[in-house]
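>>> Sequence isn't available, so here's the structure alone:
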């Protein structure tokens, strides 16, 4: 369930970026998207244990 929510958040932020005309709001959305994508990297097997995967 957590993965589904994570993927939906990414999908939603990307859609909002396409539709939002305000650069200020787009910057906030970009930040949220980057944070959500960072969670994706951290939750991947390579992101969780970097000592085993150079």
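Sure, I can see it. Keep in mind that this is a model prediction, so the values were computed, not measured.
>>> CA atoms for contacts and neighbours, from now on please.
Will do.
>>> Identify the residues contacting the longest helix belonging to the chain?
Using DSSP state H to define each element, the chain has its longest helix at helix 23-43. With contacts defined as Cα atoms under 8 Å, 6 or more residues apart in numbering, helix 23-43 is touched by 6, 9, 10, 13, 14, 16, 17, 20, 47, 48.
>>> Can you list the buried residues in it?
26, 29, 33, 36, 37 (16 or more other Cα atoms under 10 Å).
>>> helix or strand for residue 7, which one?
Residue 7 belongs to helix 2-19 when assigned by DSSP states H and E.
>>> Structure two is appended below for comparative analysis:
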């Protein structure tokens, strides 16, 4: 993995985030909460600090 280009590393990072998100959605469906569209802030990842505080990534 040390010889990957920055673009390939970013693609892997995005894939990993999507995998985590899909796993969370499956967990919510298993709990019967698939109707709830919003995710608690504690579950979200803080990505970067913006002018109004943290922007969250699911």
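Arrived safely. None of the values given here were measured: they were computed from a predicted structure.
>>> what TM-score comes out when they're superposed?
Scored against TM-score structural alignment, normalised by the length of the first structure, the superposed chains reach a TM-score of 0.44; 34 aligned residues with a Cα RMSD of 2.7 Å.
>>> picking that back up, now the longest helix of the first structure and helix 2-19, what's the angle there?
150 degrees (axes from the mean of the first three to the mean of the last three Cα atoms, to 10 degrees).
>>> can you give me how far helix 23-43 of the first structure is from the chain middle?
Here helix 23-43 of the first structure is found 5 Å from its chain centre; the criterion is Cα atoms, centre = their mean, to the nearest Å.
>>> Helix or strand next in line after it, which one?
helix 45-48.
>>> Remind me what that following helix packs against, helices and strands.
With contacts defined as 3 or more Cα pairs under 8 Å, 6 or more residues apart in numbering; DSSP states H and E, helix 45-48 of the first structure has no helix or strand neighbours.
>>> and the two most separated of the contacts of helix 23-43 of the first structure?
20 and 48 (33.6 Å; Cα to Cα).
>>> any idea which helix or strand carries residue 47 of the second structure?
strand 45-50.
>>> which residues does residue 17 of the first structure contact?
So residue 17 of the first structure contacts 26, 29, 30 (Cα under 8 Å, 6+ apart).
>>> Make TSV from the residues you listed and add distance to residue 42 of the first structure to it.
Output for those, formatted as TSV (distance: Cα to Cα, whole Å):
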residue	distance to residue 42 of the first structure
26	24
29	20
30	18
